[in-house]
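In: compute the structure for the input listed below.
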Amino acid sequence: DWHANDGILLKEVHRLLRHNGYFVYSSPPAYRKDKEYPMIWDKLVNLTTAMCWKLISRKVQTAIWMKEENDVCLRTNA
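Out: Purely as a prediction, here's the structure:
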């Protein structure tokens, strides 16, 4: 789970992803009925926002973020 352990896996992707790179998240259809899915989604959005990623597309259970080159945001959230 990307949000587990304070988002450690997502933070590693952030470290490896170049500026203007994309991260695509797709959850299985079974998650749609999972009561915890809204909470998981909120955690993902909070983590990616803190890392200054921009959500550029969301369809059903697939989302695409772009890691923008935004030094001001990164300094603010460091």
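
In: for the rest of this, base every contact and every neighbour count on C-alpha atoms.
Out: Fine.

In: after the helix or strand harbouring Val13, next one along is what?
Out: Using DSSP states H and E, Val13 falls within helix 4-16. Once the chain leaves helix 4-16, the next helix or strand it forms, by DSSP H and E, is strand 22-26.

In: one more to line up against the first:
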Amino acid sequence: MSEHEQRSVLARVGTTNDAYYVLLEHAEAHDNLLCIQVAKNKDDPNRLRFHGPDHYLKTAAQMGTCSPNCPRRATTPC
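Out: Below you'll find the predicted structure:
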């Protein structure tokens, strides 16, 4: 939805981030903890896993790149 469309329907659109760990470097440790939690080996193709290491807490600048069509989403409070 473009910024113009947001204004025309009086909708506010925001960018959110599901963060399961704080730093990108924690992705491997988080993956290990998931294996322990569900009692599976890391090489089990059917185990619970997060696809990609992008589930960490991002800065406002990083969140701005998630919405390139409306960079204000990451910096404008709702």
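
In: could I get the TM-score for this pair?
Out: Remark: TM-score between the superposed chains equals 0.29 [TM-score structural alignment, normalised by the length of the first structure]; 43 aligned residues with a Cα RMSD of 4.1 Å.

In: now do the helix holding Val13 of the first structure and strand 22-26, the angle between them.
Out: 150 degrees (axes from the mean of the first three to the mean of the last three Cα atoms, to 10 degrees).

In: flag every buried residue along helix 4-16 of the first structure.
Out: By neighbour count, with 16 or more other Cα atoms under 10 Å as the criterion, the buried positions of helix 4-16 of the first structure are Gly7, Leu10, Lys11, His14.

In: make TSV from those and add distance to Leu47 of the first structure to it.
Out: Converted to TSV, these look like this (distance: Cα to Cα, whole Å):
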residue	distance to Leu47 of the first structure
Gly7	7
Leu10	8
Lys11	8
His14	10
